[in-house]
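A.B. asks: quick one, what's the 3D model for this:
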Amino acid sequence: MKLALIIDDYLPHSTRVGAKMFHELAVELTRRGHQITVITPDIRSDKLVTTECLDGVTIWRFKSGPIKDVGKISRAANESLLSLRGWKAIKNSIQPETFDGVIYYSPSIFWGGLVKKIKKCCDCPAYLVLRDLFPQWVIDAGMLRQGSIFDKYFRIFERYSYKQADRIGLMSEKNLEIFHVDNKGFPCEVLRNWADITPFDSFIDNESTLRERLHLNNKIIFFYGGNIGHAQDMANLMRLARNMSIYENAHFLFVGQGDEVNLINNLAQEWKLTNFTYLSSVSQSEFKRILSEVDIGLFSLSARHTAHNFPGKLLGYMVQSLPILGSVNVGNDLLDIVNTHHAGFIHINGEDDKLFLSAERLYAEQTLRISLGKNAYALLEEQFSVVSAAQNIEMRLEAENAVN
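C.D. replies: As a prediction, this is how the structure comes out:
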């Protein structure tokens, strides 16, 4: 099949997990014999559209205003224009035979218009990979008032995006349940997050290690990598770092970007933490290298969440056989998945004492870290491989085409 993959952020310039996941999907679909064209915005180019190739994947980048790491009003305005700008850039390249299917990723919720036009022109089905229930998570975080004019505005685009999908894939059973409460009638299923399960082979060159550069050679490194924002409740992990400061060789390394970078740095300064290091975003290759050097993978989800996310960063941890340590909102089925498979320790956000005790165990017991890490990789193989995700989406699109 000739497939269009639509996402608001993509490699090689992006450092975000969603961009990495979508590229892994594109590469796997290419390996399976499909022709893949990624359609994505580009804030760096003055041209209406540019074409390039990465790992056998064709990429159409269309001119756009900034939608990442900018003010909320500017981001909302530029995201609202994504479909309009995207179609304007590519419409002359779209013929009835151009695509046999569309796969689009949310967030963003503003792809409905572009997907509808491609579907109409090519008479093809679409699959929505739905990761965040926006704007609900923003309401949960207290950043947007439910029923406000902005909420109603976003809901219009959210519903319009859902209506273009012949199938919607959500990341967990609990998310599926929550989605059906307010969105009855849409064809949905569980589509787990995914990853290429090949571990990174570190230090095949002569580059210095992260431990050498940061003087952490004898440390047990608790690592957080990814978005540092309100949805993560980073103060939760900073409290853990403060509690673990009694252990000389425990060190916390955070790498990423987001709205709470100033918060974590200010807390580190206020609490005089000497066991904490923050680094801004790095390239995907450097991120993989870092994962190959650390000991424990951290994550956190805000207690205010009503949705039940499976953070993509966990997949990176699992690829490198890292034990997982983190906190989730009440009812999140991620807790049962990880704890039942003995892939790490997950607690309810706010259970600081339990989180600390688990951190102490992971710090002190190397054999426990190794055992949980192996189980994490086994869980990845079983439920979160990119091969499984590609097979599922491929099957759904082929079935829809057969009906048509």
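A.B. asks: when you work out contacts or count neighbours from here on, use the C-alpha atoms and nothing else.
C.D. replies: OK.
A.B. asks: doesn't I39 make contact with D9?
C.D. replies: No. Judged on CA atoms under 8 Å, D9 makes no contact with I39 at a distance of 9.5 Å.
A.B. asks: what segments of the protein are strands?
C.D. replies: Using DSSP state E, the strands found in the chain span residues 2-6, 35-42, 49-54, 57-63, 101-106, 126-130, 167-170, 188-190, 220-227, 250-257, 276-279, 296-300, 324-328, 344-348.
A.B. asks: I figured D132 was touching S106, is that so?
C.D. replies: Yes. Here D132 reaches S106: they are 6.7 Å apart, a contact under CA under 8 Å.
A.B. asks: around I346, how many other residues sit close by?
C.D. replies: Residues near I346, counting by other CA atoms under 10 Å, number 23.
A.B. asks: these two touch, right, it and N339?
C.D. replies: Yes. Counting by CA under 8 Å, N339 is a contact partner of I346 at 6.5 Å.
A.B. asks: how many residues are close by A76?
C.D. replies: Other residues close to A76 by other CA under 10 Å number 16.
A.B. asks: what does the one 4 residues further on give?
C.D. replies: Residues contacting S80 under the criterion other CA under 10 Å number 18.
A.B. asks: quick check: the gap between L214 and L279.
C.D. replies: 11 Å (CA to CA, to the nearest Å).
A.B. asks: returning to what we had before: CSV for the strands of the chain, including distance to S208?
C.D. replies: As requested, these are exported to CSV (distance: least, CA to CA, whole Å):
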stretch, distance to S208
strand 2-6, 37
strand 35-42, 33
strand 49-54, 27
strand 57-63, 32
strand 101-106, 37
strand 126-130, 38
strand 167-170, 40
strand 188-190, 42
strand 220-227, 17
strand 250-257, 17
strand 276-279, 17
strand 296-300, 21
strand 324-328, 26
strand 344-348, 29
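A.B. asks: nearest to L114, of those strands?
C.D. replies: strand 2-6 (9.1 Å; CA to CA).
A.B. asks: please give me the structure for this one as well, since I'd like to look at both together:
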Amino acid sequence: MNILFLTLARITTLDERGIYTDLLRKFRNEGHHVYIVSPFERREKKKTGVVQESGATILNVKTFNLQKTNLVEKGIGTLAIEYQYLNAIRNHFANEKFDLVLYSTPPITFSKVISFVKKRDNAFAYLLLKDIFPQNAVDMKMLRENGILHRFFKQKEEKLYALSDTIGCMSDANKNYIIRHNPKIAESKIEVNPNSIEPIRAEITTEERIAIRKKYELPVNARILVYGGNLGKPQGIGFLLETIKATTAEEVFFLVVGSGTEYESIRKWFSDQQPTNAKLLKGLPKNDYDTLLRACDVGLIFLHKDFTIPNFPSRLLSYLEMAIPVIAATDPNTDIGQIIEKEKCGHWVISGDNTQMQNAIQAICSNENCEMMGANGWNLLQREYKVDHSYELIQKRIQNV
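C.D. replies: Coordinates of the predicted model:
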């Protein structure tokens, strides 16, 4: 089977680890031919072209800057990308016939590309729904509800959902939200296909843990609570900083690792406040981050309290993979916290509730069952969030056509 994967993520090789590369590698290992369309952002100063890498064919398309740029260029780039991808596919994959076109949100502006491939090749279209836009932008006050831009992007969203033969949602709450807010979509084509990875069991000795902590100048004997990933407005970073400031327990140390639109404001806060119980690190390469994560004790998840859509951050999988307990501070609409508590692999608090957060930190730091919670998390990962499961769901949909 020939598979075309459309993404805004920069993919250079299937040897990298991540929710998309792990799934695509599974397809490759099962004998399928994987084709990837990925952006060459303007700042890279490279031309559109095709490369063969790690058993996949990667079409790098020159685009505007899409990440870490101003809103104007990002907006123009998001609108232009479907035409850029469409032209590149016509020029470079004219003689290829695709059986499956796989794509994720963001963006929601791939409709013309998907429509073209479906019509030309009679391909099956499968959407991996990782982002519910434009409602998330409305929640974050980035778009005015029922304004011109909101209505425009809402039409784009509806078109994408209509074109998709199957919509794979990250959780039950995601699925129920899509069904409830999109009554024109047949429920039969909506399923739960969560974030998934190819997990590797991380073993670490006491000596290795100490060496890693010393390398990054972290306290050797403290209980380290780590937040790793995107540092943006959707993460409700303000509450993370409030939590650091409010935590007085001497044995607790916070490690913040990442990059994003809020990084500079966080760096300034660290510079002004000079917290003795926390450290900020710029985003690390995946392998380095995973190594650092092995030396931490508790994983943190933060989401903005104003979200009405049920987000499900993929960073949860990194914590489960490292078999460390999790504290999730989220809005009440996502089910990630309920899953964490049901599976007894951590604690859930409502974002902005300082009392709940301090209680959770105290509980997890004084709890002798932390190792058991980590083991529960690893078992949850094996049971629900492996790429084998996502692969089988997609295969089943195609076979039933």
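A.B. asks: thinking again about what came up before, to N266 of the first structure, which of the strands of the first structure lies closest?
C.D. replies: N266 of the first structure lies closest, by CA to CA, to one member of these: strand 276-279, at 11.2 Å.
A.B. asks: so A235 of the first structure is in contact with I264, correct?
C.D. replies: Yes. Between A235 of the first structure and I264 there is a contact at 6.8 Å, judged by CA under 8 Å.
A.B. asks: settle it for me: which of those two has more neighbours?
C.D. replies: Using other CA under 10 Å, the more surrounded residue of A235 of the first structure and I264 is I264, with 21 against 16.
A.B. asks: hmm, that one is touching M238, no?
C.D. replies: Yes. Taking contacts as CA under 8 Å, I264 of the first structure lies within contact range of M238: 6.7 Å.
A.B. asks: what is the equivalent residue in the second structure for K152 of the first structure?
C.D. replies: Under the alignment (TM-score structural alignment), K152 of the first structure maps onto R151 of the second structure.
A.B. asks: so how far is K130 of the second structure from its match?
C.D. replies: For R151 of the second structure relative to K130 of the second structure (CA to CA), the value is 21 Å.
A.B. asks: the two: which is more packed in?
C.D. replies: K130 (21 against 15).
A.B. asks: identify the residues contacting the more buried one.
C.D. replies: S104, T105, P106, C169, M170 (CA atoms under 8 Å, 6 or more residues apart in numbering).
A.B. asks: what do you get for Q320 of the first structure?
C.D. replies: Contacts of Q320 of the first structure by CA under 8 Å, 6+ apart are P199, F200, L291, S292, G373, Y377.
A.B. asks: ok, now with 6 Å
C.D. replies: When the contact criterion is CA atoms under 6 Å, 6 or more residues apart in numbering, the partners of Q320 of the first structure are P199.
A.B. asks: tell me the residue in the second structure aligned with it.
C.D. replies: In the second structure, Q320 of the first structure lines up with M322, judged by TM-score structural alignment.
A.B. asks: matching residues in the first structure for stretch 277-290 of the second structure?
C.D. replies: Residue span in the first structure matched to stretch 277-290 of the second structure, by TM-score structural alignment: 275-288.
A.B. asks: ends of the matching stretch, what's the gap?
C.D. replies: The straight-line separation of the ends of stretch 275-288 of the first structure (CA to CA) is 22 Å.
A.B. asks: likewise stretch 160-168 of the first structure?
C.D. replies: 13 Å.
A.B. asks: neighbouring contacts of it?
C.D. replies: Contacts of stretch 160-168 of the first structure with the rest of the structure, by CA under 6 Å, 6+ apart, involve G112, K116, A126, Y127, L128, P187, C188.
A.B. asks: and stretch 336-349 of the first structure, by the same measure?
C.D. replies: So stretch 336-349 of the first structure is in contact with A303, P323, I324, L325, G326, S327, V328, N329, L335, L372, N375, A376, going by CA under 6 Å, 6+ apart.
A.B. asks: relative to I221 of the first structure, how far out is the fifth one?
C.D. replies: As for G326 of the first structure, its distance to I221 of the first structure is 14 Å (criterion: CA to CA).
A.B. asks: gap between the aligned partner of N29 of the second structure in the first structure and F345 of the first structure?
C.D. replies: Using TM-score structural alignment, the partner of N29 of the second structure in the first structure is R31. As judged by CA to CA, R31 of the first structure and F345 of the first structure stand 35 Å apart.
A.B. asks: which of those two has more residues huddled nearby?
C.D. replies: F345 (23 against 11).
A.B. asks: leaving out chain neighbours, which residue sits closest to the spatially most central residue of the second structure?
C.D. replies: Using CA atoms, centre = their mean, the residue of the second structure that lies closest to the mean C-alpha position is S314, 4.2 Å off. Residue nearest to S314 of the second structure in three dimensions, not counting chain neighbours: N195, with 6.2 Å by CA to CA, 6 or more residues apart in numbering.
A.B. asks: which position in the first structure pairs with that neighbour?
C.D. replies: That one, N195 of the second structure, aligns with N193 by TM-score structural alignment.
A.B. asks: Q356 of the second structure maps to what in the first structure?
C.D. replies: Q356 of the second structure maps onto K354 in the first structure, by TM-score structural alignment.
A.B. asks: can you check I212 of the second structure too?
C.D. replies: Using TM-score structural alignment, I212 of the second structure sits opposite T209 in the first structure.
A.B. asks: what is the neighbour count of its match?
C.D. replies: So T209 of the first structure, with other CA under 10 Å, has 16 neighbours.
A.B. asks: that one: what's it in contact with?
C.D. replies: Per CA under 6 Å, 6+ apart, neighbours of T209 of the first structure: none.
A.B. asks: in terms of contact, does L231 of the second structure touch S265 like I think?
C.D. replies: No. Here L231 of the second structure lies out of contact with S265, judged by CA atoms under 6 Å, at a distance of 9.9 Å.
A.B. asks: between those two, which has more neighbouring residues?
C.D. replies: With neighbours defined as other CA under 10 Å, L231 of the second structure and S265 compare such that L231 has more, 23 against 13.
A.B. asks: that concludes my questions; thank you for your assistance.
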